[in-house]
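Participant: turn this into a structure:
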Amino acid sequence: MDTDARLRALFYTVLQPPDLVLAAADEATLVQQFLQHILGQGVFHAAAVWHQRQPMRQEGAPQPESVVLVSTIRRGGQRWGTLRIWMNAAASADSAVQDLVRWAGAVLGQSFDLWDTRHHLEEEAVRQRYRASHDDLTGLENRAAFLAALPAMLTQAHQDQTLLVVGMLDLDDFKPVNDTHGHGAGDQLLRDWSHRLLTWMHGPHRVARIGGDEFLFVLGGFTQFAAVETFLQDCLTDLTEPVVLPDGESVCVHASVGLTVAPEDGSDPDGLIRHADWALYRSKETKAHRDRVWTWYQPPAAPSRFHAAIPQHLRVHYQPIVDGQTGTVQSLEALVRLQDGARLLSPIQFLPQLSPQELETLTFGVLDHVLRDIQQLDVWGHTPQPLSVALNLEPSMLSPACIDHIGEQVRQARVQPDRITLELLETSDFLSRDLAKSQLQILKARQFQLALDDVGSAYSSLLRIKELPIDTFKLDQAFVRHIPDDPDDLLFVISIQTLARGFQAHFVAEGVETLEILDALQVLGVDRIQGYVFAKPMPLTELLHWLQAFTPQPAGTQPRSLLGAYAAHLAYQFLDRVLPRATGSHGRAEACPLTHYLRDRGFMQTDLAREHDHYHAHWESVTRDAQASAPMKGALLAGMRELAPAAGMHTNAVAHAKP
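Facilitator: As a prediction, this is how the structure comes out:
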């Protein structure tokens, strides 16, 4: 074997493996082609690869006079096997040939490493493609994959002349399971539901998890609505069978479903999903008295009688929101009115009659008014600081298109988004859905302020509220207005205020109509106060005069009314119960602010003073047990009501502060 032949063989062997690796479908093919390349030079008689002392592949036949040269194959840095090459005895003694065989073994090891790397990269690419289109927890398709497939399914249904049902499903009872049994149990529940959904929604159907406890699905191949509803009934009956949680407890979880169907709904894929979402929202709104768990999308009804009046006769009034301690105006709330001939209608008189589209038009119109009025306020310039404005937003409107529209309105008006507070009702079921969190986070990312309105009027999971990016809690005014009739409602005020501070949010008490209520809330240190005690809602022109004449009245250092003194008593009791060392008085009556109030006004010989002393004595003796002190509290409240007239506490008097 001459030197040129050896070099050619070496060159050929070294340069070919990358091409072999790229072409080989598996290890066996790689080894076969590698050995064939070695024998293709006509220099060697036979070649073989051994792995774990067993022949893996051999090419050619050793001749009687042949000898075998062996080279170690290392794979991944470890000894993996051997390369065996047969050739005539004379040539095998040549050191160059022996080097060539060793190099060939090394090159084959490198080929294996390269093939392994390619194989791992391909596997990782497959995993990444799967993860990009599937939900990690359940293995269902995700929103992106579902949206990508929907146009083709819509086209196919059109060609087959069949119905295509697009649905959105949301679990009604998922949050209590998550909160009570932990996230592990919630995950198990979602996996179980997803497995059951897949057993029903395959073939012409499709299902995806789009986040939290929400699912999108498509039902195909049906020609009759009755068949669709029969299928849904059977599917949902199976889905609501008990699920066994990791702790061994069984739970039954129900669902709400929103549906729309093509071709009756001629929308594009995005529109079909929006309509299914709208139908789901309606299903959840009526779940207390519905006869089935799904609701079909209904096209907008005929315009209400207010349809034409919305653009031309929209009126916006403003009510100031005042700092509870400094007395300065901090912001405004925009309240919509509608001019109906000579009458000015309040929201309760026209909002229930509006369609979703009319409600959207109304909201955008109110925002347009607000932005223009903010510009006028800034030009007027008689406010201590630029005022922000809050306006109500129906949570069901929170679609990407709506958020973009609001953002564009504010951008064109050149108003800073953080001067706009969007108030959402706590009673809206939308806020319990995972979609709410993502939409609200988009608004926060665009610098808008968010408020939760009418807090206390509905049950909301604290864990759920914690997940929402809320800047302000607004207490339901029903609690505030009835404080004089039930002063212990002040305890609820303390609780919600503590909750708001824990979430680093502002706290607004609205519906404040009397000076006594104002005093009580100021004693409790409420951040911001809104109500007739300062001003009624008024048009911008009246607001400008009111702002110019308004004189801030800071909160006093001591209660000014009997209700304020009782509020101080409750705050003292609350602090003594949760942080007894903070009061430093061990709950004694003489340290209570109510005692100071009664003494300063000469009321120490009244029944209220005596009941107050008894209450504190009992409070100390039962080591601050609020439940055990309940009977004493009843007597204390009775004494307070008896003294109220003498103390100037008028529970029904409305004190309108005039500028």
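
Participant: every contact and neighbour count from this point should use C-alpha atoms.
Facilitator: Will do.

Participant: how about residue 536, secondary structure?
Facilitator: Counting by DSSP: H, G, I helix; E, B strand; the rest coil, the backbone at residue 536 sits in coil.

Participant: measure residue 552 to residue 534 for me?
Facilitator: If you measure residue 552 against residue 534 using C-alpha to C-alpha, to the nearest Å, the figure is 10 Å.

Participant: over to residue 639?
Facilitator: Shown here: residue 639 relative to residue 534, a distance of 30 Å by C-alpha to C-alpha.

Participant: then residue 197?
Facilitator: Summarising the geometry, the distance separating residue 197 from residue 534, computed by C-alpha to C-alpha, is 56 Å.

Participant: what strand or helix carries the spatially most central residue of the chain?
Facilitator: Residue closest to the average C-alpha location in the chain (C-alpha atoms, centre = their mean): residue 437, at 2.1 Å. In this assignment (DSSP states H and E), residue 437 forms part of helix 434-445.

Participant: by contact count, what packs against the longest helix belonging to the chain?
Facilitator: When the chain is scanned for its longest helix (criterion: DSSP state H), the result is helix 95-133. Taking 3 or more C-alpha pairs under 8 Å, 6 or more residues apart in numbering; DSSP states H and E as the contact definition, the neighbouring helices and strands of helix 95-133 are helix 3-23, strand 66-75, strand 78-88, helix 143-160.

Participant: still on that earlier bit, got a list of what the residue nearest to the centre of the chain touches?
Facilitator: With C-alpha atoms under 8 Å, 6 or more residues apart in numbering as the criterion, the residues that contact residue 437 are 431, 467-469.

Participant: quick one: it from residue 398, how far?
Facilitator: Taking C-alpha to C-alpha as the measure, residue 437 and residue 398 are separated by 11 Å.

Participant: how about this one, so we can line them up?
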Amino acid sequence: WHARHDALTGLYNRAALAERLTHAIFVARQKGLLLAVCMLDLDHFQAVNDAHGNRVGDRLLKETARRLGAFITPQDAVARMGGDEFVLLLGEQADVPAVESRVRVLMQQLAAPYAIDDRVITTTVSVGVAVFPQDDANPDTLLRHADQAMCQAKSFGRNQMHVFDVQLDHAVQTQHTRQTRVARALHAGELVLHYQPKIHLRTGEILGLEALLRWQHPEQGLLGPQHVLPLIEDAELEVELGEWVLRQALTQMRHWTDAGMLWEVSVNISARHFHRPNFVERLKDILHTCPEVSPTRLELEILESAALEDMQYMRHMMQSCQALGVRFALDDFGTGFSSLSYLKSLPAETIKIDQSFVRGILDDEDDLTLVCAIVALAAAFQRHAVAEGVETPEQAARLLELGCERAQGFGIARPMPAHEVLSWARGHTTRHAAKAVQEAARRAAAAPSDHRR
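Facilitator: Predicted coordinates for the structure are as follows:
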């Protein structure tokens, strides 16, 4: 008897529970019914021990065990795991609502006052539930899932029940696996930066470059940021990667400086990274690692949608970074809920017009109107406007007509590895680039269009 039962409460111990659980899973599978594995933990049990002593605490555990024993049916089983944790097996259940109903009844019974010596003790329980076969796991995993659900119940404020969500757990595990793979890629040197030039459309002058993340995957080849960033969104790795990008970009800027190229480089910063309380101090430390590079040549790109989340805080953070010399661009401008007050409040030097609008400026009145408005706003607030996604000389010429003189896109240059930038720059003649745009403008002027204004 002693080998299978808990000495204090007389309930099954862990060894006996393992046998009962294995048998209960077999019965549930044979009968096509549900088995609920419930992990119970007394709330604030340590406080009872501290206030009344261990003897009263032991009496409370024994009385809890008695109530549990009175609650179960022949198809059920109950065991003490140790401390103030118990496991209840509810066998042959029809469905999850039936399980939840029984657990709520039990929670009410266990919450009734306990008369111990001359004291009245009140306590509650937090309950985590794993249901087989929805959770088609082995006994150890079912117990672990019930324990995880119990911890979740406690996080809700105690005296709560939580049923383990198999699909959610699978999604969490999958996400964790993917994040681990990205972390391994970062530390193995598989993540790299490519750089896309930005030019002045009228003169062809190279104004700077945008650093863009790429994954040189050993099996799948070169992957874009869409294969990395969604996997680490809102994870700590997002901040680690953001700092790595900053360090890599500054190091590359130092190499270009040594070659006599004083280009400006823009780096995308996620909202989570930018909202870190120590972001400015960390940025300052990273800038100090490359003293040869002037901070005024570094531009941080913040998504318009992220900037709208907390305008006052964003303004403060941007001004703190600008005090270091760093500049800002609002990325994908026009995709959020832009307003004049918003543009006035945020001290960004540059507005980047989203490529979804730029693509349609030759044949879509709405896109043309939006681009016109954004360029006018930028001019009114003395900000630079940069058009993204420029693919043809005709688009570039139309942008020039609208007053937008800065652009980037595949029609100018595709993102390229750092070692290719210098050779591209030497082959890029400002005269040729400007001439192509001017020729496109001449052709557009000669051909009437319903979309010209």
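
Participant: work out the TM-score between the chains.
Facilitator: The TM-score (TM-score structural alignment, normalised by the length of structure 2) is 0.57; 288 aligned residues with a C-alpha RMSD of 3.5 Å.

Participant: so which of residue 639 and residue 534 of structure 1 has more stuff around it?
Facilitator: Taking other C-alpha atoms under 10 Å, residue 639 of structure 1 and residue 534 do not tie; residue 534 has more neighbours (26 against 18).

Participant: aligned to that one, what sits in structure 2?
Facilitator: Taking TM-score structural alignment, residue 534 of structure 1 has residue 412 as its aligned residue in structure 2.

Participant: residue 337 of structure 1 now?
Facilitator: Under the alignment (TM-score structural alignment), residue 337 of structure 1 pairs with residue 214 of structure 2.

Participant: now for the nearest residue to residue 329 of structure 1 once chain neighbours are set aside: which residues touch it?
Facilitator: Using C-alpha to C-alpha, 6 or more residues apart in numbering and skipping the chain neighbours, the partner closest in space to residue 329 of structure 1 is residue 322 (4.3 Å). Contacts for residue 322 of structure 1 were tallied using C-alpha under 8 Å, 6+ apart; they are 328-331, 528-530.

Participant: same thing but at 6 Å, please
Facilitator: The contact partners of residue 322 of structure 1, by C-alpha atoms under 6 Å, 6 or more residues apart in numbering, come to 328-330, 528-529.

Participant: returning to what we had before: can you tell me which of the contacts of residue 437 of structure 1 stay in contact in structure 2?
Facilitator: Among the contacts of residue 437 of structure 1, the contacts conserved in structure 2 (both residues aligned by TM-score structural alignment, their matches' C-alpha atoms under 8 Å) are 467-469.

Participant: would you mind checking these for buried ones?
Facilitator: In these, burial by neighbour count holds for 468-469, counting by 16 or more other C-alpha atoms under 10 Å.

Participant: pull out the buried residues from the host helix or strand of residue 245 of structure 2.
Facilitator: Taking DSSP H and E as the criterion, residue 245 of structure 2 maps to helix 236-258. Along helix 236-258 of structure 2, the positions that meet the burial threshold by neighbour count (16+ other C-alpha under 10 Å) are 237-239, 241-243, 245-247, 249-256.

Participant: and the strands in the stretch 251-400 of structure 1?
Facilitator: Remark: strands of the stretch 251-400 of structure 1, listed N- to C-terminal, are 255-262, 294-296, 314-323, 329-340, 343-345, 388-392; assignment by DSSP state E, counting those that start in this stretch.

Participant: minimum distance to residue 630 of structure 1: which of those has it?
Facilitator: strand 314-323 (33.7 Å; C-alpha to C-alpha).

Participant: what does the closest one correspond to over in structure 2?
Facilitator: By TM-score structural alignment, strand 314-323 of structure 1 lines up with residues 191-200 in structure 2.

Participant: what's the mean gap between the matching stretch and the aligned bit of structure 1?
Facilitator: After superposition onto structure 1, the average distance of stretch 191-200 of structure 2 to its aligned residues comes to 0.6 Å, using mean C-alpha distance after the TM-score superposition for structure 1.

Participant: residue 55 of structure 2 -> structure 1?
Facilitator: Using TM-score structural alignment, residue 55 of structure 2 lacks an equivalent in structure 1.

Participant: my read is residue 55 of structure 2 is in a helix, agree?
Facilitator: Yes - Residue 55 of structure 2: assigned to a helix according to three-state DSSP.

Participant: all set, thanks.
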